[in-house]
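[1] heads up, no residue letters with this:
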């Protein structure tokens, strides 16, 4: 599991995507770079993400409880 800032991909995907591949030990090849060009060129909002916890038998309260320690650590680390 690699926990990387979303900004790596959102702000500068041409730098962030290769960093993500490196973080998980994968090779960044010209084929991945070519696919990235297509993703970046796609207009925003053309592929919206929708999530439903119930699909996986989860509740918001259960997820918040399970990740409480992680979220507290992240809040501490991300603090300016």
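    Sure, I can see it. Here the structure is a predicted model, which means the values were calculated and not measured.
[2] Only C-alpha atoms from now on, for both contacts and neighbour counts.
    Fine.
[3] Quickly find the element holding residue 9.
    helix 7-10 (DSSP states H and E).
[4] dropping in the other structure now:
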């Protein structure tokens, strides 16, 4: 069964995003997490920093959490609407 939304772990203003927005970045998710987007969603999702990392093409080692990650994720999702 396919999950339609990716949970945003520890999200205060955004709790999930449509999986369809992340599908083009599946390869980066596999590189960073060694798991498919489906499996990541089944396991509770990703935090805003991790999601931004995959859509920006960053490797796991390049991820640096910032206080504005959630706000930036909200802006990214809005730009895809």
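    Sure thing, it's come through. Everything numeric in this text was worked out from a predicted model, so none of it was measured.
[5] what TM-score do we get after superposing?
    After superposition, the two chains reach a TM-score (TM-score structural alignment, normalised by the length of the first structure) of 0.29; 37 aligned residues with a Cα RMSD of 3.6 Å.
[6] who touches the helix holding residue 9 of the first structure?
    15, 16, 17, 19, 20 (Cα atoms under 8 Å, 6 or more residues apart in numbering).
[7] do you know how far the third one is from residue 23 of the first structure?
    It refers to residue 17 of the first structure. Here the criterion is Cα to Cα, to the nearest Å. By it, residue 17 of the first structure lies 10 Å from residue 23 of the first structure.
[8] Counting neighbours, go ahead and name the busier of these two.
    Taking neighbours as other Cα atoms under 10 Å, residue 17 of the first structure and residue 23 compare with residue 17 leading, 18 against 13.
[9] tell me the contacts of that one?
    Neighbours of residue 17 of the first structure in contact, by Cα under 8 Å, 6+ apart: 8, 9.
[10] What distance do you get for it to residue 8 of the first structure?
    7 Å.
[11] how far away is residue 38 of the first structure from residue 65 of the first structure?
    Residue 38 of the first structure is 38 Å from residue 65 of the first structure, by Cα to Cα.
[12] The first structure: helices as residue ranges?
    Assigned by DSSP state H, the helices in the first structure fall at 7-10, 13-23, 30-41, 60-66, 68-78.
[13] Out of those, which one sits most buried?
    helix 13-23 (a mean of 16; mean count of other Cα atoms under 10 Å).
[14] Quick check: which helices or strands does the helix ranked longest in the second structure pack against?
    Ranked by number of residues, the top helix in the second structure under DSSP H is helix 69-80. Using 3 or more Cα pairs under 8 Å, 6 or more residues apart in numbering; DSSP states H and E as the contact test, the elements touching helix 69-80 of the second structure are helix 48-56.
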